[in-house]
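K.L.:
could you work out the structure for the sequence below:
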Amino acid sequence: MKRIIITLLLVLFCENLLAQKADLPEFLLNNDILQYENKSVQMPADIDCSNRHKHLKYDEIQSSAIIRRNYDVLTYDLYMDWYNVLNATDTMPKDRIYTGINKVSILIDSSNVTAIDFDAAELQIDSVFINNNKILLPQQPDSMILHIILPGTYNLGDTLHIEINYTYTNKENHGFYLYQKGQFIELGPPPYRDSIIIEERSAYTFSEPERARYWMPCNDVPYDKAFSKISVRVPKGYKVASNGNLLSVINDTISSTYNWIDPAPITTYLMVSTASKYKEFSDWYHKRNNPNDSIEIKYYVWEKDYKNTVDSVYNPDTTDAFKYNARHAFDGVVSMVENFAEKWVEYPFVKYGMATVPLFGGGMEHQTMTTIDRNWIRDRNVGGGISYWRLQEVMAHELAHMWLGDLITCATWKDIWINEGGATWGEAIYREKLWGNMNGYYSRMRETRRDYLRSGFYNQSIYDTPKDYIFWIMTSLTYAKASWVYHMLRTMLGDDVFFPAFRSLLNKYAYKSLETEDFKNSFKEDVPNPPVPFDTYFDQWVYHAGHPVYELSTLSRNFGAGSYDVIVHINQIQPASESIPAVFVAPVFLKFFGPDTVAYDTVINDKRRQFFIFNLGFQVDSVSIDSNLVLCELSSSIVAVRENKEIESISQVYPNPVSRGQNARFNAGFTGMNNVSVEIYDELGNKLETVYNGSLNEGNYTFEFNTREFVPGAYMILCRTGDKCRTFRFTVL
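P.N.:
Sure, this is the predicted structure:
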């Protein structure tokens, strides 16, 4: 099957496409999941903001946030000649120049199109061909835009084949990165403090969020996915890692040209080429649904980093943890793939790979070929701290992106929380597997909560985070807080509902881009009656900022015979603003602690000040909110329960049960002068009537009320003096 797909795609790239959509290859026409972007727009559902401030940015959303050009890219066929840049010995401006050819097939999706734009920055355009005909050389890119006047007028459904010959001229590392062999980087970890140098000359690309335009002309936006073929010419002895499968290597006397082809659509920021004098080695992942079908996991490292444990099994007691050790660093990758494939859906691409590079500073989830900093493959970091297990988790983060970021991709940078929050949540999924229980999962989620709360970015939503801060200043939002959107959905729905709905999302948008509204609507389609409506959930957690701050107070009443009522008052005390809701509607998970037992219950808190009554079979001495399950702050982690004795007595309601329409009454006695309120609530905690609210002297009083507005069911009288209260239950027939 893989060979057939690659052959079809090779035909696609190597033969000219005809000008009409009807003449496109059958592979493109008949593949249901690999469709062109849908231009239809659905209005987001109205959001009930009656209990909270409206967020201006969300209320202004009237349609898709995608800003589309007048075409969709079908294919990129990119050639880059890196022979000179890798054959040189320095990184001066003259050593950085390379030439490239990008053949781009596009589908016109508008009427009367006479010009198109590509993104291009620091690139010299040498010539342009349209359908094999050379056109007048356009002006050089202005404000990073290459404007091409077409030789005619084109309409919806027409295809064009554009060849752009260009020269890379950027003098600095930006989009394209070049490092020379022997360059000093830093001193290694103590106690050796050895000099760390670049072992081999290296060149690589890195594009997120919008740097692909610096190394190739393209439509550099995340919503536009296309098929890709990438060919790179390098000096003999160098190897090239890229997206998809290696189709061929063509050698001549001095150079090798590596031809890579990806049979899955890809957006520009996920395209990559990495070249150095690499040592290659592989693991294999056997698919869960077909163990006879395997996926190669290919690693690209320097020879020195590979040899440390070639001849012996890694032993933490005897192996030098300060050395770069690729074999040990990657020994958990197969189990990571197995875990995500089991929890989510089958691994969705033709291969996976990881390439180490110098001075990268992190990792990047290029489709099928993750790029990581070389420092990730040793056990101890430069400061000397043990980093192996944390680095395993960040490798799992990049792998998780193959599902959340590459299989499904944020359509705009406003939606980046889908990618980064999802992969950060994936770290917790991996730790759950690693520890063998939910304690591992919760421990990672507590860490992300801590990262968010310490940041202080409470006035910025995770939707539409400023683009310049996504991967830097505000990672506490786009990574940490966003991971809780996934976690709280899982908690609210339960695994039996959440994971099927999550897999449905992955299948619906497989190999496509999606916006936040698409994400929300997918869950709305698959989960009809969630505890919190999805419109409300996404409004407050994604489109709004902040989090609830809960203040608890509690009282108890002893009915005797082992029966106790516990009244829990939940107040939300977060400062409300245009961006921070006054009320977060959320499940609140309560723990009730007794002398030798613990009980659990969950309520939906949907008011800023609200109370709930629980009847328990033991004396409760304290109550807490489980902050593992909802992103919040607590004014006090555990609140002691007080027994109310200021209301001397409250007599039985008479009659009880009472027929609907009858009057009912009860007596209550008070000590001292009191401000008293007597209220009636239904069993869901909704206040139905205030029987009395005012000042009373010490003594006994009779209160009477009519039940004509009460539907049959159970009710509760709440008699309050200051912050103390007593309750009594009755039934209407």
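K.L.:
from here on, contacts and neighbour counts on C-alpha atoms
P.N.:
Fine.
K.L.:
which residue ranges of the stretch 501-650 of the chain form strands?
P.N.:
512-514, 549-560, 563-572, 586-593, 598-605, 609-616, 622-625, 633-634, 638-640, 642-643, 647-650 (DSSP state E, counting those that start in this stretch).
K.L.:
how far away is N133 from I162?
P.N.:
Using Cα to Cα, to the nearest Å, one obtains 9 Å as the distance from N133 to I162.
K.L.:
so which of those two has more stuff around it?
P.N.:
The neighbour count for N133 versus I162, taken as other Cα atoms under 10 Å, is higher for I162 (19 against 12).
K.L.:
what residues of stretch 467-481 count as buried?
P.N.:
Within stretch 467-481, the residues scored as buried using 16 or more other Cα atoms under 10 Å are 470-471, 474-481.
K.L.:
so M354 belongs to a strand, correct?
P.N.:
Yes - judged by DSSP: H, G, I helix; E, B strand; the rest coil, M354 forms part of a strand.
K.L.:
re the thing from before, which stretch among the strands of the stretch 501-650 of the chain is buried most, on average?
P.N.:
Across the strands of the stretch 501-650 of the chain, averaging neighbours per residue (mean count of other Cα atoms under 10 Å) puts strand 512-514 on top, at a mean of 25.
K.L.:
that strand - contacts with which helices or strands?
P.N.:
Judged by 3 or more Cα pairs under 8 Å, 6 or more residues apart in numbering; DSSP states H and E, strand 512-514 is in contact with strand 408-410.
K.L.:
next helix or strand past the strand it packs on?
P.N.:
Downstream of strand 408-410, the first helix or strand assigned by DSSP states H and E is helix 417-435.
K.L.:
contacts for that following helix?
P.N.:
Residues outside helix 417-435 that contact it (Cα atoms under 8 Å, 6 or more residues apart in numbering): 336, 339-340, 393-394, 396-398, 400-401, 404-405, 409-410, 438-445, 462-463, 478-487, 516.
K.L.:
redo that, cut-off 7 Å
P.N.:
With contact meaning Cα atoms under 7 Å, 6 or more residues apart in numbering, helix 417-435 is reached by 336, 393, 396-398, 400-401, 404-405, 409-410, 438-441, 444-445, 462-463, 478-480, 482-483, 486-487.
K.L.:
for that helix, which positions count as buried?
P.N.:
So, applying 16+ other Cα under 10 Å, buried residues of helix 417-435: 417-433.
K.L.:
after that helix, which helix or strand is next?
P.N.:
Heading C-terminal from helix 417-435 (DSSP H and E), you reach helix 438-455.
K.L.:
hang on, the earlier thing: can you select the buried ones among the contacts of helix 417-435 for me in PyMOL?
P.N.:
Only the buried entries of the contacts of helix 417-435 go into this PyMOL selection, using 16+ other Cα under 10 Å:
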select buried, resi 336+393+396+397+398+400+401+404+405+409+410+440+441+444+445+462+463+478+479+480+482+483+486+487
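K.L.:
what's the first-to-last distance across stretch 557-569?
P.N.:
Span of stretch 557-569 from end to end, Cα to Cα: 14 Å.
K.L.:
quick one: distance of that stretch to the chain centre.
P.N.:
43 Å (Cα atoms, centre = their mean, to the nearest Å).
K.L.:
one more, for comparison:
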Amino acid sequence: MISRYLRPAALLALSPLIIADHPVSPDTGYDILSYAVTLAPDAADKSVHGRETIHLRVDSPNLKKLIFSANALHIHHSMLNNSPVEFSSDSNGLSFLPRSLLHKGETVRLSFDFDGTPKRGIHAIPGGLYSSYFACDWMVCLQNSPGDKALLRLDLVIPAGLQSLGPGKRVGRKTLPDGRVSVRWQTRRPYSPYLYGFAFGSFVQQNASKGNGREVYLDATGGHADLKKLFAQTPAIVSFLSRKAGVSLPAGNYSQLLVPGYEAQEATTYSLIGEKALARDLTHPDEQWIIVHELSHQWWGNLVTCATWRDLWLNEGFATFMTAAWKEHRYGKAAYEAELDVARSRLAKARAAGFDKPLSWGGAYPSIGIRRAVQYSKGALFLDHLRQLMGDNAFWRGIRHYTRDHAGGTVTSADFQNAMQHATKRDLSVAFNQWVYGRP
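P.N.:
Below you'll find the model as predicted:
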């Protein structure tokens, strides 16, 4: 999730700005197992209403309350297992207060109705809406706990005659008595809540399947884009990244939704691609980044996810580096170095401003640009440094080992270090201490 050519107003809509204030995931005292949401969005006023059920396992003794990310939703008829449960809301979060303490190891079911108008992350498109990043504004979840991955089943209730996009795969569709349709989307593996999303509207759709999985191109701009031309490189990029990861397209299906503006955002099994950002790529082929960067997250970010935001570089540094690696594959070594030169320039600006931190740093950053200069750009440069230090064979062997071993799970910088050291049979602690941990 990054944009090189964003206007200042568009930059504010991108996701990473929020995590700057939450470097470490909150200790909630529980682990989410699954979310099941019935969601009826209203395109006229961007409001939502629906019902949600959360299954969770308590992992702290004598838990007094269940706290979720704060949002503007109104909660009704909340139940814990089969008993009513009190609810309160403030700027610190949404709290459900059990009548008695919850015990470690206990599995409970929390359910409730909700309605309201999300403050963030809902955008209008012709005939409908799409969500971007702030899932916990239109449902109840944990926005800043990337390590708490969970299954999601989303029943999206929309007007008849419209298309939809959701997390995972579409597994059902039924017509409701009032004439609307309910489309069921379901993930087959757990994902972090910041990746949850949906879209519905008057889409133009084209499919492309070339042995890498099912690839779907969707136009939500209301225009008449030549989708196969716009996304012509997608099959080749999927093939390239699959080889580098040692893992095929993780969910077996991947969609790219063309939306207005400069959007650049990965989601569970799809990406949001802003038509203006993509237009820049098509005008300057050797500077293309948006398709490969967001597609890279299907492996590094979605499949293998940083346990906390302090190790976000394992998501974003990887995607930035893989953009350079794709360019090397497609255009040659000079294109690889040119992409890394962009990262060098950004890091140099952060250093000139007196702010350079280790990759796995847990403090607050003074700006989004500086956070990106470290976790995106410096992360990519560190991967290039490892590549030179280890040699190509050992480096890519380590990347495959790391991705395969942690597929579907969460990771820390130490997990990545262990994988790379195993691949090269060398102690890489000097490099990791210098770049990642900031140790002497």
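K.L.:
can you tell me the element V334 of the first structure falls in?
P.N.:
Using DSSP H and E, V334 of the first structure falls in helix 333-343.
K.L.:
what range in the second structure does that helix sit on?
P.N.:
The counterpart of helix 333-343 of the first structure in the second structure, counting by TM-score structural alignment, spans residues 234-244.
K.L.:
ok, average deviation of that stretch from the first structure?
P.N.:
In the superposition with the first structure, the average deviation recorded for stretch 234-244 of the second structure is 0.7 Å (mean Cα distance after the TM-score superposition for the first structure).
K.L.:
who's in contact with that stretch?
P.N.:
By Cα under 7 Å, 6+ apart, the list of residues contacting stretch 234-244 of the second structure reads 210, 212, 248-249, 292, 296, 396, 400.
K.L.:
return the set of buried residues in stretch 166-181 of the first structure.
P.N.:
Buried residues in stretch 166-181 of the first structure (16+ other Cα under 10 Å): 166-170, 174-180.
K.L.:
from those residues, pick the one nearest H366 of the first structure.
P.N.:
For these, the minimum distance to H366 of the first structure (Cα to Cα) is 13.4 Å, reached by G175.
K.L.:
strands along the stretch 201-350 of the first structure, start to end?
P.N.:
Going by DSSP E, counting those that start in this stretch, the stretch 201-350 of the first structure shows strands at 202-205, 226-235, 239-242, 245-251, 255-266, 273-276, 279-286, 294-301.
K.L.:
by how much does the longest one deviate from the second structure on average?
P.N.:
Compared with the second structure after the fit, strand 255-266 of the first structure shows a mean deviation of 0.9 Å (mean Cα distance after the TM-score superposition for the first structure).
K.L.:
next: the third one.
P.N.:
When the second structure is overlaid, strand 239-242 of the first structure sits 1.3 Å from its aligned residues on average, using mean Cα distance after the TM-score superposition for the first structure.
K.L.:
cool, the fourth one as well?
P.N.:
For strand 245-251 of the first structure, the mean distance from the matching residues in the second structure following superposition reads 1.2 Å, by mean Cα distance after the TM-score superposition for the first structure.
K.L.:
against the second structure, where does that strand fall?
P.N.:
Counting by TM-score structural alignment, strand 245-251 of the first structure sits on residues 169-175 of the second structure.
K.L.:
can you pull the buried residues of that stretch?
P.N.:
So for stretch 169-175 of the second structure, counting by 16+ other Cα under 10 Å, buried means 169-170.
K.L.:
about what we covered before: just put the buried residues of stretch 166-181 of the first structure in JSON lines and tack on secondary structure and distance to V357 of the first structure.
P.N.:
Shown next, in JSON lines, are these (DSSP: H, G, I helix; E, B strand; the rest coil; distance: Cα to Cα, whole Å):
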{"residue": "Y166", "secondary structure": "strand", "distance to V357 of the first structure": "26"}
{"residue": "T167", "secondary structure": "strand", "distance to V357 of the first structure": "24"}
{"residue": "Y168", "secondary structure": "strand", "distance to V357 of the first structure": "21"}
{"residue": "T169", "secondary structure": "coil", "distance to V357 of the first structure": "22"}
{"residue": "N170", "secondary structure": "coil", "distance to V357 of the first structure": "20"}
{"residue": "H174", "secondary structure": "strand", "distance to V357 of the first structure": "15"}
{"residue": "G175", "secondary structure": "coil", "distance to V357 of the first structure": "14"}
{"residue": "F176", "secondary structure": "strand", "distance to V357 of the first structure": "13"}
{"residue": "Y177", "secondary structure": "strand", "distance to V357 of the first structure": "10"}
{"residue": "L178", "secondary structure": "strand", "distance to V357 of the first structure": "10"}
{"residue": "Y179", "secondary structure": "strand", "distance to V357 of the first structure": "10"}
{"residue": "Q180", "secondary structure": "coil", "distance to V357 of the first structure": "12"}
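K.L.:
now for the residues you listed: which two are most distant?
P.N.:
Most distant of these, by Cα to Cα, are Y166 and Q180, 24.1 Å apart.
K.L.:
please pick the buried ones from the contacts of stretch 234-244 of the second structure.
P.N.:
By 16+ other Cα under 10 Å, the contacts of stretch 234-244 of the second structure give 212, 248-249, 292, 296, 396, 400 as buried.
K.L.:
can you lay out the residues you listed as JSON lines showing distance to A135 of the second structure?
P.N.:
Output for those, formatted as JSON lines (distance: Cα to Cα, whole Å):
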{"residue": "N212", "distance to A135 of the second structure": "29"}
{"residue": "S248", "distance to A135 of the second structure": "27"}
{"residue": "L249", "distance to A135 of the second structure": "24"}
{"residue": "V292", "distance to A135 of the second structure": "23"}
{"residue": "S296", "distance to A135 of the second structure": "21"}
{"residue": "W396", "distance to A135 of the second structure": "34"}
{"residue": "R400", "distance to A135 of the second structure": "30"}
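K.L.:
out of the residues you listed, who's nearest H284 of the second structure?
P.N.:
The closest of those, once distances to H284 of the second structure are taken by Cα to Cα, is V292, at 14.7 Å.
K.L.:
which residue is the nearest non-sequential neighbour of the closest one?
P.N.:
Distances taken as Cα to Cα, 6 or more residues apart in numbering put T323 closest to V292 of the second structure, at 5.7 Å, once the chain neighbours are dropped.
K.L.:
how about that neighbour, what's its partner in the first structure?
P.N.:
By TM-score structural alignment, T323 of the second structure lines up with E427.
K.L.:
that match and H328 of the first structure, how far apart?
P.N.:
E427 of the first structure is 19 Å from H328 of the first structure, by Cα to Cα.
K.L.:
likewise for L137 of the first structure?
P.N.:
53 Å.
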